[in-house]
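sharing a sequence plus its predicted fold:
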Amino acid sequence: MAGKKLTHLDDKGAARMVDVSEKPVTSRSATAKGRVKMKAATLKLILDDGLKKGNALEVARLAGIMAAKKTSDLVPLCHPLAISKVEVELRPDRKSNAVDVEATVQVSGQTGVEMEALAAVSVACLTLYDMAKAVDRGMVIGDIRLTRKSGGKSGDYKAK
């Protein structure tokens, strides 16, 4: 990491938005994952569509998609992007009493979509919590991470 510097700080340490105007438009993609752990009874209610607030998995999917589209409003210094695709998958894991969340975001643009994928996962997880908190305030949101990205100057990345 020697020689690398943070791109969102100027020479005096002040925050700045990175200038991407000279970067070429390329196809870029990013995937992030996260998990919400809960009681077995909570997962059963979610899967049986038994929550008073409605279908938690579908509401969380929609919330994740919306979050990807609004990332530049939520995270300072993120560029607004014309996102071309957002997929949010929610996979129940009965053995672990959890829901695994994965989001993939694609764009043809001058900057990547890692933050958009991470925002989608984060908000989908938060929405699951919100939908089920009346029956289980002990849910744990975690393991949110970038798992893959492609395109751009820095090339491809795949988590180990």
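Structure's in. What do you need?

please count neighbours and contacts with C-alpha atoms only from this point.
OK.

for this structure, longest helix please?
The helix spanning the most residues in the chain, taking DSSP state H as the definition, is helix 114-132.

and the next element down the chain from that helix?
Next helix or strand after helix 114-132 toward the C-terminus (DSSP states H and E): strand 140-150.

report the angle between that following strand and helix 114-132.
When axes from the mean of the first three to the mean of the last three CA atoms, to 10 degrees is applied, the directions of strand 140-150 and helix 114-132 differ by 150 degrees.

downstream of strand 140-150, the next helix or strand is which one?
Taking DSSP H and E as the definition, the helix or strand that follows strand 140-150 towards the C-terminus is strand 157-158.

against that first model, consider the following:
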Amino acid sequence: MAETEKHHLTHLATDGRAEMVDVGAKQDTQRTAVAVGAVTMAPETLRAIQEGNAKKGDVIAVARLAGIMAAKKTHDLIPLCHPLALTKIAVEIAPDEALPGLRVEATAALTGKTGVEMEALTAVSVACLTIYDMAKALDKNMVIGAVRLKEKAGGRSGDWRMDEAGDGTASG
């Protein structure tokens, strides 16, 4: 890929206007993306969530559902994103005493003409926001952070995985 192609902003027309990329001529391929994030909180907040003692209910179950729903609505939330027929969206939320807090991971997949990175990132972001919303009565000092793409597969640009330093490297 030429240097000018590599850094071309695909959502800009030649005159600088924003536009949705035309993916009509692209081949359908299997595409997946995994995104991660975390909500850091006080140890007692994490304990209350794990014990089911948040006033608003089951924080983890509701946040998981919110993430799934958000992935399906990404095109409504992010300008220029294509509406996609996702074949999979999974949101996993796990306690991490070392944070302390909850780690969130979302996997999105489809067979199509464009990637699912934004859907995975949206799922993680909304799941984290939902955790904050449902537990804010317990802890307003929670911090949402480290939302990022962990890996992606498929498409013309190929596979990519975040490197050990978290900067990302092409792999494959």
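That came through, no problem. Since the structure is predicted, the reported quantities are computational estimates derived from the model, not experimental observations.

what stretch of the second structure does the longest helix of the first structure fall on?
Mapped onto the second structure with TM-score structural alignment as the criterion, helix 114-132 of the first structure occupies residues 117-135.

how far does the matching stretch sit from its chain's centre?
Chain-centre distance of stretch 117-135 of the second structure: 7 Å, with CA atoms, centre = their mean, to the nearest Å.

buried sites along the longest helix of the first structure?
114-129, 131-132 (16 or more other CA atoms under 10 Å).

ranges for the helices of the first structure?
Applying DSSP H to the first structure gives helices spanning 40-47, 56-69, 71-74, 114-132.

is it possible to export those to CSV including distance to K12 of the first structure?
Compiled in CSV, the helices of the first structure are given as follows (distance: least, CA to CA, whole Å):
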stretch, distance to K12 of the first structure
helix 40-47, 50
helix 56-69, 31
helix 71-74, 24
helix 114-132, 25
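
tell me which of those lies nearest to L6 of the first structure.
Nearest of these to L6 of the first structure, taken as CA to CA: helix 114-132 at 15.8 Å.

give the equivalent position in the second structure for G142 of the first structure.
Matched across to the second structure, G142 of the first structure falls on G145, judged by TM-score structural alignment.

now do the contacts for that match.
The contact partners of G145 of the second structure, by CA atoms under 8 Å, 6 or more residues apart in numbering, come to G37, A38, V39, T40.

of the helices of the first structure, which is nearest S154 of the first structure?
Shortest separation from S154 of the first structure across the helices of the first structure is recorded for helix 114-132, at 12.3 Å, computed as CA to CA.

ok, now which ones touch P95 of the second structure?
Contact partners of P95 of the second structure, counting by CA under 8 Å, 6+ apart, are L46, Q50, G101, L102, R103.
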